[in-house]
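[1] sharing a sequence plus its predicted fold:
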Amino acid sequence: MSIAARRLSPDESRARALAAARELLIEAGPGAVTLKAVAGRIGRTHANLLHHFGSAAGLQRALAETMAETITASIGAAVVKARSGQGSARDVVDLTFDAFDKEGAGALASWMILSGNEDALDPILEAIHRLVDELGATGEADIPQLTLQLVMAALGDALLGRAMASALGLPRETARRMAAETLARARGLPVG
């Protein structure tokens, strides 16, 4: 006796697919985020995911967009908290570095670039730009430069940080500490 899969609304189906895609990204890297793998994980068909995303590139773009929105929201909240004296530069740095490393954003962005799917980066860049605009609304002109520096440090650390720190005989968290010190100095925040 077979058990029919519960019918999901289009929004529920899309959300489950994106959650599964994010799990696959974290577990096995961006190459594992395929329509077939996501469909198998959520008990749906390849055709069902094609309907929602159009292609593997569409799935990856939607994943990048979802991740960018949640990540920038948490980083924005940490910045506001640090500005109010209830957080630190290290809190902001850790969220940013974790997004690129532990949550897979660095690997996903690099993979998109290397596979020629650079348009899929647009949602990430747009989300970061919106966050910079929100944070800079207080008239702080250095927000774009600090953001660029932090994002580039986090991306580089996600891709090469472990190997580079090891080769140089430095503790793994050195890049995070340096980024937090830079941010703290620039914004007058506690380092953390």
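    Okay, I see it.
[2] alpha carbons only for contacts and neighbour counts from here, please
    Will do.
[3] confirm for me that residue 82 is in contact with residue 88.
    Yes. The pair residue 82 / residue 88 is scored as a contact, 4.9 Å apart, by CA atoms under 8 Å.
[4] what about stretch 160-179, start to end distance?
    This stretch, stretch 160-179, spans 16 Å end to end (CA to CA, to the nearest Å).
[5] buried set for it?
    Residues of stretch 160-179 classed as buried by neighbour count (16 or more other CA atoms under 10 Å): 161, 162, 165, 175, 176, 177, 179.
[6] out of these, which sit inside helices?
    The helices, defined by DSSP state H, take in 162, 165, 175, 176, 177, 179 from these.
[7] what sits closest to the residue most central in space within the chain if chain neighbours are left out?
    Nearest to the geometric centre of the chain sits residue 105, at 3.7 Å (CA atoms, centre = their mean). In this structure, residue 105 finds its nearest non-sequential neighbour in residue 99, 5.9 Å apart by CA to CA, 6 or more residues apart in numbering.
[8] that neighbour against residue 109, yeah?
    No. Counting by CA under 8 Å, residue 99 stays clear of residue 109, with 11.4 Å between them.
[9] these two: which has the busier surroundings?
    residue 99 (24 against 21; other CA atoms under 10 Å).
[10] distance of the residue nearest to residue 105 from residue 142?
    Distance from residue 99 to residue 142, by CA to CA: 22 Å.
[11] try residue 162
    29 Å.
[12] same deal with residue 119?
    On the measure of CA to CA, residue 119 and residue 142 end up 27 Å apart.
[13] cool, and residue 81?
    In this structure, residue 81 and residue 142 are 18 Å apart, going by CA to CA.
[14] have a look at the two and say which one is more surrounded.
    Counted by other CA under 10 Å, residue 81 and residue 142 do not tie: residue 81 has more neighbours, with 16 against 12.
[15] okay, now the one to match up with it:
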Amino acid sequence: MTAARELLLSEGPAAVTLAGVGKKIGMSHTNVIHHFGSAAGLQTALMGSMIRDLAGALDDAVSHLRTDAAAPSILIDQVWTAFDEGGAGQLAAWLVLTREVDHLEPIRQAVLDLVAAVKEKYASDPEADERIRSIVLLIAIAAFGDAVIGPHLRGMLDQDSDAGRKLMSRLLPVLVMG
């Protein structure tokens, strides 16, 4: 799974093949077939692994929101890390482009838990639910966009690699409170 993830992150979804993974780990593609059954089996296993990692990162973000005063920046850091370094941005793009969005279903509860934690931490208004859901949507879309096209846009705008993350960290408290 590590080799498949590295290929996805460095070369894109087309590189996640039995032969590509086999080459990366020094095995023949028939050995990889033995473990996964097919290229689709390998890709499904990779998606499952990455989705579990994303759900875990969201769960960690929820824990920090409930216990840590530095929660806004930690939340943004964890989401950005999951989408960028963890590969969730590339995974989401891959799932959407191949029309396999049903693979995203396992993170539904983690996203809903994140909404509840943000609401619990920042919103005393019982009608804040829609605003909080919109904020979580904005964070996810921003992290996704930053992971997928951010490096190119930041280069065009002469911004450092953390520009989007820093911007969202500054915006989150303002958006939640206001």
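    That came through, no problem. As the structure is a computational prediction, the values presented were derived from the model and not from experiment.
[16] quick one: TM-score?
    For this chain pair, the superposition-based TM-score is 0.75 by TM-score structural alignment, normalised by the length of structure 2; 167 aligned residues with a CA RMSD of 2.8 Å.
[17] if we can go back for a sec, who's in contact with the residue nearest to residue 105 of structure 1?
    Applying CA atoms under 8 Å, 6 or more residues apart in numbering, we find residue 99 of structure 1 in contact with 71, 105, 106.
[18] any chance of these in a markdown table, plus secondary structure?
    Listed next are the contacts of residue 99 of structure 1 as a markdown table, based on DSSP: H, G, I helix; E, B strand; the rest coil:
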| residue | secondary structure |
| --- | --- |
| 71 | helix |
| 105 | helix |
| 106 | helix |
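[19] counterpart of the residue nearest to the centre of structure 1 over in structure 2?
    Using TM-score structural alignment as the criterion, residue 105 of structure 1 maps onto residue 88 of structure 2.
[20] what sits against its match?
    Taking CA under 8 Å, 6+ apart as the test, what residue 88 of structure 2 contacts is 50, 51, 54, 82, 144.
[21] over to residue 16 of structure 2?
    With CA under 8 Å, 6+ apart, residue 16 of structure 2 has these contacts: 4, 5, 7, 8, 43.
[22] show me what it lines up with in structure 1.
    Mapped onto structure 1 by TM-score structural alignment, residue 16 of structure 2 lines up with residue 33.
[23] gap between its match and residue 56 of structure 1?
    Taking CA to CA, one finds residue 33 of structure 1 at 8 Å from residue 56 of structure 1.
[24] same check, this time on residue 149 of structure 1
    In terms of CA to CA, residue 149 of structure 1 sits 31 Å off from residue 56 of structure 1.
[25] and the counterpart of residue 83 of structure 1 in structure 2, how far from residue 120 of structure 2?
    For residue 83 of structure 1, the equivalent position in structure 2 is taken to be residue 66, counting by TM-score structural alignment. Distance, residue 66 of structure 2 to residue 120 of structure 2, using CA to CA: 8 Å.
[26] residue in structure 2 matching residue 58 of structure 1?
    So, by TM-score structural alignment, residue 58 of structure 1 is matched to residue 41.
[27] which residues in structure 2 form helices?
    2-11, 18-25, 29-36, 39-67, 71-83, 88-97, 108-122, 129-148, 150-156, 163-177.
[28] deepest-packed of the ones you listed, please.
    Burial of the helices of structure 2 is given as mean neighbour count (mean count of other CA atoms under 10 Å); helix 71-83 ranks first at a mean of 22.
[29] circling back: from memory the match of residue 83 of structure 1 sits against residue 117, does it?
    Yes. Residue 66 of structure 2 is within contact range of residue 117, at 6.5 Å (criterion: CA under 8 Å).
[30] circling back to that earlier point, and of the ones in helices among the buried residues of stretch 160-179 of structure 1, the nearest to residue 187 of structure 1?
    Nearest to residue 187 of structure 1, judged by CA to CA, of those is residue 179 at 12.2 Å.
[31] and the closest one, how close does it get to residue 186 of structure 1?
    Using CA to CA, residue 179 of structure 1 is found at 11 Å from residue 186 of structure 1.
[32] over to residue 49 of structure 1?
    45 Å.
[33] do the same with residue 158 of structure 1
    23 Å.
[34] what's the answer for residue 124 of structure 1, then?
    Remark: distance between residue 124 of structure 1 and residue 186 of structure 1 (CA to CA) = 25 Å.
[35] cool, residue 27 of structure 1 as well?
    36 Å.
[36] got it, and residue 11 of structure 1?
    42 Å.
[37] got it, and residue 101 of structure 1?
    24 Å.
[38] what does residue 42 of structure 1 give?
    Residue 42 of structure 1 is 46 Å from residue 186 of structure 1, by CA to CA.
[39] skipping its backbone neighbours, what lies nearest residue 113 of structure 2 in space?
    residue 62 (6.9 Å).
[40] contacts only, for that neighbour.
    Contacts of residue 62 of structure 2 (CA under 8 Å, 6+ apart): 75, 113, 114, 117, 118.
[41] dump these into a markdown table; add distance to residue 158 of structure 2 as well.
    A markdown table is the format used below for these (distance: CA to CA, whole Å):
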| residue | distance to residue 158 of structure 2 |
| --- | --- |
| 75 | 25 |
| 113 | 36 |
| 114 | 32 |
| 117 | 35 |
| 118 | 32 |
